[in-house]
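A.B. asks: Provided below for reference: sequence and predicted model.
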Amino acid sequence: MTTVTATHPAVAGFNLASILASSQPTVALHPKPLLHSMAAFQAAIDAYVHKGKQEIARRKEAHTLRLKEDGDKKRDMEEAIEREKRREIELIAVLEREKLDTREMESSIHLLKKQLASLAEQATSLDAEANDLRTRITRLRKDKSRDLAVLEDRARSMSPELSLYEVALGFSVTGVKEDVLLFKFTHIDEHAPNRVFSFVLDLSKQDYAVTMSEPPLGAMPRLVDTLNDTREFWTFIKHVRAAFLAELHETRA
């Protein structure tokens, strides 16, 4: 905008005080300088308006650029938020799997602890059984040693009787393996004196057991029970031979 001063051609020689002091105040207007001044004033206004428009356009462009930048930032932020949401969902899924794995592991550990406790209990029970078994074995060995000593004493004392059995009754004893004896009888069947009647006696346990009898002897279980009750060994041998003879007669009767 152009400022009008006293030296401007449009108002040259203009003195407001003197004009007002005159009895008939008049103002001399000079059209050309006035028009020139108005044109300059209009040009100044146009320049100001143009400059204002440029400033508005610049500010609008800057504002549009800021809006674009803000939009880009907003979009980047929304994308970042979306990525974080996806990561959060994935993390939650991982945590859920870890929770499930943890529960399964805890369940497995609990089961293993129960199994370990059961095994420890079984081990304790087995230790007790082993101790009991060792005690029984020790007692069994003592009993067997005592029984063998008794048998040896009886064998020595009954050596003449044994020789008589062996010759007259066809009796013999042989060892099959440790604590297992094979007993044989002949001279039982009068039609076949050399026919062998036999049985195997197992001495390895606390109670004696007959594992084989040829021919099968129905009275054998009862005779073995009596032997285990009385420990009368040679009486048992006599009863077995008598039972073989009795069943032979029954089969031929």
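C.D. replies: Looks like it came in fine.

A.B. asks: For the rest of this, base every contact and every neighbour count on C-alpha atoms.
C.D. replies: Noted.

A.B. asks: In what element of secondary structure is residue 46 found?
C.D. replies: If you go by DSSP states H and E, residue 46 is part of helix 31-157.

A.B. asks: my bad, should have said residue 174
C.D. replies: Going by DSSP H and E, residue 174 is part of strand 171-177.

A.B. asks: So what's the gap between the helix or strand following that strand and the chain middle?
C.D. replies: Using DSSP H and E, the next helix or strand after strand 171-177 towards the C-terminus is strand 180-185. Mean-position distance between strand 180-185 and its chain equals 59 Å (C-alpha atoms, centre = their mean, to the nearest Å).

A.B. asks: Touching the helix or strand just after strand 180-185 from outside, list them.
C.D. replies: Counting by DSSP H and E, the next helix or strand C-terminal to strand 180-185 is strand 197-202. Here strand 197-202 makes contact (C-alpha atoms under 8 Å, 6 or more residues apart in numbering) with 179-186, 188, 208-215, 244.

A.B. asks: List the buried residues for strand 197-202?
C.D. replies: 197, 198, 199, 200, 201, 202 (16 or more other C-alpha atoms under 10 Å).

A.B. asks: What is the nearest of the residues you listed to residue 147?
C.D. replies: Set against residue 147, the nearest of those by C-alpha to C-alpha is residue 202 (13.4 Å).

A.B. asks: quick one: that closest one from residue 65, how far?
C.D. replies: For residue 202, the distance to residue 65 (C-alpha to C-alpha, to the nearest Å) stands at 111 Å.

A.B. asks: putting a second one here so we can go through both:
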Amino acid sequence: MATAPRPSVLATPRRPFGTGAPSNAEMRKVYADLDNNTVFDFSSIVSAVKTFSTRFRAYTENAISNINDDKAEFDANRMEHRNQLSTLDREIEDAKASQGDLWDTIAREREQDASLRSRQQALQSQKASVTQRCNELQAEIAELRQNLEKKKQAKELQKEKLKEQINKNGPELHLLESKTGCSIQPTKVGDQLKFIYNLMNADDWSQECHFTIDVSSSKYKLTSLSPKLDASLQGSLLQELNSTRKFYTFVKKMRAALRAQVEKERLEARDAARRGGR
């Protein structure tokens, strides 16, 4: 069963509704209670309140300090976290840039590798072609050497035969030269022939006349001549030779021209000697 509320000693006594003013006796009792210190002794309560206030203040200050410390630590951690995030963002951006550079480098290297592979294939193909050509050239060189050796042997054989024939024809050649007064000799310069004549001067049959002709090209040229002929006559004889290609006819006409020049000089010398004798 519920207990009825107990009135506080501090409560002001109230009279029931509808009653009149308190009596003098009641008022004296109230005043007596006020003079009694035991009734209004709040020192324990005040002390408890002060203790509570001190402890509560200490608690709140400690709580506030802890909260501030936690907040400072949180702010520091948050700042550190932000710095870490910023660092990570920069590292990510740097990594992206590095990755982009890496991909570009890989692309360039792939392109270079493809180009080098293509160049290598071309060089290998060229090498194979050159190797094949070298083998062909070596075969041709070997064949040419064989042909040259055969030609050399043939020329040596021909040279020996010619030498043998010259030895056989030597006496006849000397006899022919002595009878005709004409000999043909090679010069130190290649592709030049020297024609030497004697029996041209009735006063001195040993006097020699000669001319040297260059046969190195299709256009013949006279390189030396003795005695000298008239330039127009010499030019006409060469022109006829180069146009008709009749070398034997040219040799005969040159001998006749030299013979006429020697005879002319002989007669002039004789006339000069006669005039001097007078």
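C.D. replies: Perfect, thanks for sending it. As the structure is a prediction and not an experimental result, all values here were calculated from the model.

A.B. asks: What about residue 194 of structure 2, how many residues nearby?
C.D. replies: For residue 194 of structure 2, the count of nearby residues is 19 (other C-alpha atoms under 10 Å).

A.B. asks: which one is it nearest to, not counting chain neighbours?
C.D. replies: residue 212 (4.3 Å; C-alpha to C-alpha, 6 or more residues apart in numbering).

A.B. asks: So that neighbour versus residue 54 of structure 2, what's the distance?
C.D. replies: Counting by C-alpha to C-alpha, the gap from residue 212 of structure 2 to residue 54 of structure 2 is 149 Å.

A.B. asks: for residue 259 of structure 2, same thing?
C.D. replies: 164 Å.

A.B. asks: And for residue 104 of structure 2?
C.D. replies: 72 Å.

A.B. asks: same question, residue 113 of structure 2
C.D. replies: Residue 113 of structure 2 is 84 Å from residue 54 of structure 2, by C-alpha to C-alpha.

A.B. asks: Tell me which residue of structure 2 matches up with residue 131 of structure 1.
C.D. replies: Correspondence of residue 131 of structure 1 to structure 2, assessed by TM-score structural alignment: residue 142.

A.B. asks: For residue 200 of structure 2, which residues are in contact?
C.D. replies: Neighbouring residues of residue 200 of structure 2 by C-alpha under 8 Å, 6+ apart: 181, 207, 208, 209, 259, 262, 263.

A.B. asks: which of those are buried?
C.D. replies: Buried, going by 16+ other C-alpha under 10 Å: 181, 208, 209, 259, 262, 263, out of the contacts of residue 200 of structure 2.

A.B. asks: tell me the secondary structure for the fifth one?
C.D. replies: In three-state terms, and counting by DSSP: H, G, I helix; E, B strand; the rest coil, residue 262 of structure 2 is helix.

A.B. asks: now residue 212 of structure 1
C.D. replies: Under the three-state scheme (three-state DSSP), residue 212 of structure 1 adopts strand.

A.B. asks: Residue 243 of structure 1 versus that one, what's the distance?
C.D. replies: Computed as C-alpha to C-alpha, the residue 212 of structure 1 to residue 243 of structure 1 distance reads 15 Å.

A.B. asks: Also residue 198 of structure 1?
C.D. replies: Counting by C-alpha to C-alpha, the gap from residue 198 of structure 1 to residue 243 of structure 1 is 12 Å.

A.B. asks: what does residue 35 of structure 1 give?
C.D. replies: Residue 35 of structure 1 is 168 Å from residue 243 of structure 1, where distance means C-alpha to C-alpha.

A.B. asks: Ok, residue 183 of structure 1 next?
C.D. replies: Counting by C-alpha to C-alpha, the gap from residue 183 of structure 1 to residue 243 of structure 1 is 14 Å.

A.B. asks: OK, contacts around residue 183 of structure 2?
C.D. replies: Here residue 183 of structure 2 is in contact with 177, 195, 196, 197 (criterion: C-alpha under 8 Å, 6+ apart).

A.B. asks: Out of the residues you listed, flag the one nearest to residue 81 of structure 2.
C.D. replies: Among those, and counting by C-alpha to C-alpha, the member closest to residue 81 of structure 2 is residue 195, at 116.5 Å.

A.B. asks: Next, count neighbours for residue 257 of structure 2.
C.D. replies: Residue 257 of structure 2 has 19 neighbours, counted by other C-alpha under 10 Å.

A.B. asks: Doesn't it belong to a strand?
C.D. replies: No: when classified by three-state DSSP, residue 257 of structure 2 is found to be helix rather than part of a strand.

A.B. asks: Counting neighbours, what do you get for the aligned residue in structure 1 for residue 165 of structure 2?
C.D. replies: In structure 1, the residue matched to residue 165 of structure 2 (TM-score structural alignment) is residue 154. The local packing of residue 154 of structure 1 (other C-alpha under 10 Å) involves 13 other residues.

A.B. asks: Next: residue 88 of structure 1.
C.D. replies: So residue 88 of structure 1, with other C-alpha under 10 Å, has 12 neighbours.

A.B. asks: so how far is residue 82 of structure 1 from it?
C.D. replies: Per C-alpha to C-alpha, residue 88 of structure 1 is found 10 Å from residue 82 of structure 1.

A.B. asks: ok, now residue 199 of structure 1?
C.D. replies: Taken as C-alpha to C-alpha, the span from residue 199 of structure 1 to residue 82 of structure 1 is 93 Å.

A.B. asks: Ok, residue 215 of structure 1 next?
C.D. replies: For residue 215 of structure 1, the distance to residue 82 of structure 1 equals 95 Å [C-alpha to C-alpha].

A.B. asks: do the same with residue 138 of structure 1
C.D. replies: According to C-alpha to C-alpha, residue 138 of structure 1 stands 81 Å off from residue 82 of structure 1.

A.B. asks: Residue 8 of structure 2 in helix, strand or coil?
C.D. replies: coil.

A.B. asks: how close does it get to residue 46 of structure 2?
C.D. replies: Relative to residue 46 of structure 2, residue 8 of structure 2 is positioned 18 Å away (criterion: C-alpha to C-alpha).

A.B. asks: of these two, who's got more company?
C.D. replies: residue 46 (12 against 8).

A.B. asks: tell me the contacts of the more buried one?
C.D. replies: Per C-alpha under 8 Å, 6+ apart, neighbours of residue 46 of structure 2: none.

A.B. asks: what's the neighbour count on residue 47 of structure 2?
C.D. replies: Residues near residue 47 of structure 2, counting by other C-alpha under 10 Å: 11.

A.B. asks: Sorry, slip of the keys, the one I care about is residue 66 of structure 1.
C.D. replies: By other C-alpha under 10 Å, neighbour count at residue 66 of structure 1 equals 12.
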